[in-house]
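**Student:** any chance you can model this:
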Amino acid sequence: MDALPDFPRQSRAPVFNMPGVVTASIGVILAIQAIREYLLPDSADIRLVLDFALVPARWTIWFDPSRAADVLAAAGAGAPDVAPLREAFARYIIGEGALEPWTLATYALLHGSWMHVIFNSVWLAAFGTPVARRCGPWRFLAIGLAGIVAGGLLHILVDPLGATPLVGASAGISALMAAASRFVFQPPVSGYGAPWQVPVHRPVETIPELLRNRTAVSFLAIWLVTNLIFGVVSTPLLADSSAIAWDAHLGGFVVGFLLFPFFDRPGPVRR
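**Tutor:** This next block holds a predicted model:
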């Protein structure tokens, strides 16, 4: 009689089948949204956005104060129902004259609505999980932070006169999406023993290899076209009133895609 395979010992399934760093990241952004919605008074919440959201005009005026008039003109343009509010906010930014460099990262901790933060949490769980399992918590956080900073910088370059605060973790999530695309679409390995005994660390696909992978190419094409459409028509995010910052997404995605091989944790490779 053949011996039975050495199956892994059964254990109770965890409530959240995600790496701890992913669960903690989702918990942080949900907790911040809950505190803003249910505990902070409106004045404190406005102060929080002023101090921690990313405002491109704040950076532009700090580096070139002579562009204050351009910022006011840009704030007064557009929809007449919100133009006065934008102009008042622009005047505050001009009068303040502070750079607040930490906002290049902290804007990712804030979200515009519950719909916004839940949508981002779902994508973070889906694409952050494989990256965290492969790279570990610190590299996972480094990739996300690099995408957040890159997305913020590109947003400033694309809309230097913008006085609308940028919030949301989407640029960091885009970086994790791009990082995951470098290895998750590879075909499974056959004939390599029991998968529960020997985890396979597949090599990062090179760009030529990705271009030959139809699944990866389809994913990248859909992601790029979707973001370009959002950029052209300024479509709000589901029921949210804020338009999607497609440029921040693009900056995060490019950085995650190009830098992932440098963040990847070495391991036994089997093609």
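**Student:** when you work out contacts or count neighbours from here on, use the C-alpha atoms and nothing else.
**Tutor:** Noted.
**Student:** confirm that Val198 sits in a helix.
**Tutor:** No: Val198 is assigned coil when assessed by DSSP: H, G, I helix; E, B strand; the rest coil, not a helix.
**Student:** what count of nearby residues applies to it?
**Tutor:** 10 (other C-alpha atoms under 10 Å).
**Student:** Asp159 now?
**Tutor:** Asp159, neighbours per other C-alpha under 10 Å, totals 15.
**Student:** ok, the closest residue to it other than its chain neighbours - how many residues close by?
**Tutor:** Ranked by C-alpha to C-alpha, 6 or more residues apart in numbering and with sequence neighbours excluded, the top spatial neighbour of Asp159 is Pro56, at 6.7 Å. By other C-alpha under 10 Å, 26 other residues sit near Pro56.
**Student:** so what's Pro56 up against?
**Tutor:** 155-156, 159-165 (C-alpha atoms under 8 Å, 6 or more residues apart in numbering).
**Student:** same question for Phe140.
**Tutor:** By C-alpha under 8 Å, 6+ apart, Phe140 lies in contact with 128, 131-132, 176.
**Student:** could you also give me the structure for this next sequence, so I can compare it with the first?
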Amino acid sequence: MDSQVPPREPILTLPGALTAYVALLAAIHLGRMLLPPELDDLVIELFGFIPKRYDQTLLAMPFPGGFGAKVWSFVSYSLLHANLSHIGFNVLWLLPFGSALARRFGAMRFFVFMAVTAVGGAAAHLLTHEHELAPMIGASASVSGAMAAAIRFAFVRGSFLSFNRGDADEAARVPAQPLLRALRDPRVLGFLGVWFAVNIIFGVGAIAIGADGASVAWQAHIGGFFTGLLLFSLFDPIPRAGRRAEVAASDTSDLH
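**Tutor:** Have a look, this model is predicted:
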């Protein structure tokens, strides 16, 4: 009798949650492309993140959306993009890291996580761009947060950036490294160094990527990155390696 080996899912097959997220970004941008310019400008004012909106000085200005926009724009800005190349650049970075994260978290945790990292990016942008009138848009802060969260387990043996990895689902569910241990891993430190260098080069050099000449909001990227790195454990459903051993020992001791 021949034994059947279950099929191994390709590591880059997109999970449903990530596919839905990318489709939402594309659908929103396509809808905006169909609007006349004045209505599209209104959408940006309503849903883009504008630091001046939170100005408490005598120079404060009224903005469309009132108080509600002060709340929802902390997340809604991340769903808007300047053009297709802006979306494409974000999606390109998101595919490997977001795929692993969506498999690990499941759809609901993944969507909430992307929203929380968007908030972290907006908060960092607000702190560093007080009184600025130019709106910030784009999913880069959330993408950065997903990348930061993924490196907590990406280099662990069997995960998607290790040399000995399983199928996509197995690679996404290896136990993550504790934060302090991850920050001592040379591979993680190397990744962090390259990531920060790229963001600083693009940000300080005012180099635009598919954003019609707009400079990169690199402070928001860093805010989203640190939010994802620090809050990963609050979302992670997979126990750490040490916790797994404790749970297994506890289950054994409860048997009679």
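**Student:** now the residue nearest to Asp159 of the first structure: how far from Asn213 of the first structure?
**Tutor:** Separation of Pro56 of the first structure from Asn213 of the first structure (C-alpha to C-alpha, to the nearest Å): 38 Å.
**Student:** go on, Phe263 of the first structure?
**Tutor:** 22 Å.
**Student:** so what's the aligned partner of Arg181 of the second structure in the first structure up against?
**Tutor:** Here Arg181 of the second structure is matched to Glu209 in the first structure, going by TM-score structural alignment. By C-alpha under 8 Å, 6+ apart, Glu209 of the first structure lies in contact with nothing.
**Student:** how big is the offset of the one helix or strand Glu209 of the first structure maps to relative to the second structure?
**Tutor:** Element membership of Glu209 of the first structure [criterion: DSSP states H and E] is helix 207-211. On superposition with the second structure, the mean distance recorded for helix 207-211 of the first structure (mean C-alpha distance after the TM-score superposition for the first structure) is 2.6 Å.
**Student:** whichever helix or strand comes after that helix vs the second structure, average offset?
**Tutor:** Sequence order places helix 214-233 as the next helix or strand after helix 207-211 of the first structure, per DSSP H and E. With mean C-alpha distance after the TM-score superposition for the first structure, helix 214-233 of the first structure departs from the second structure by a mean of 1.5 Å once superposed.
**Student:** picking up where we left off before, just give me the match in the second structure for the residue nearest to Asp159 of the first structure.
**Tutor:** In the second structure, Pro56 of the first structure lands on Pro51 (TM-score structural alignment).
**Student:** what's the spacing between the helix holding Glu209 of the first structure and its chain's center?
**Tutor:** 24 Å (C-alpha atoms, centre = their mean, to the nearest Å).
**Student:** now do stretch 215-227 of the second structure
**Tutor:** The answer for stretch 215-227 of the second structure is 10 Å, by C-alpha atoms, centre = their mean.
**Student:** tell me, stretch 25-36 of the first structure lands on which residues of the second structure?
**Tutor:** If you align by TM-score structural alignment, stretch 25-36 of the first structure falls on residues 21-32 of the second structure.
**Student:** how big is the offset of that stretch relative to the first structure?
**Tutor:** Mean deviation for stretch 21-32 of the second structure: 1.0 Å (mean C-alpha distance after the TM-score superposition for the first structure).
**Student:** touching that stretch from outside, list them.
**Tutor:** By C-alpha under 8 Å, 6+ apart, stretch 21-32 of the second structure touches 40, 79-81, 83-84, 87, 91, 111.
**Student:** if we go to 6 Å?
**Tutor:** Residues from elsewhere that reach stretch 21-32 of the second structure, judged by C-alpha atoms under 6 Å, 6 or more residues apart in numbering: Leu79.
**Student:** in it, what's buried?
**Tutor:** Of all the residues in stretch 21-32 of the second structure, those buried under the rule 16 or more other C-alpha atoms under 10 Å are 21-22, 25-26, 29, 32.
**Student:** would you turn these into TSV with distance to Arg152 of the second structure and secondary structure?
**Tutor:** Formatted as TSV, the buried residues of stretch 21-32 of the second structure follow (distance: C-alpha to C-alpha, whole Å; DSSP: H, G, I helix; E, B strand; the rest coil):
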residue	distance to Arg152 of the second structure	secondary structure
Tyr21	22	helix
Val22	23	helix
Leu25	26	helix
Ala26	29	helix
His29	32	helix
Arg32	36	helix
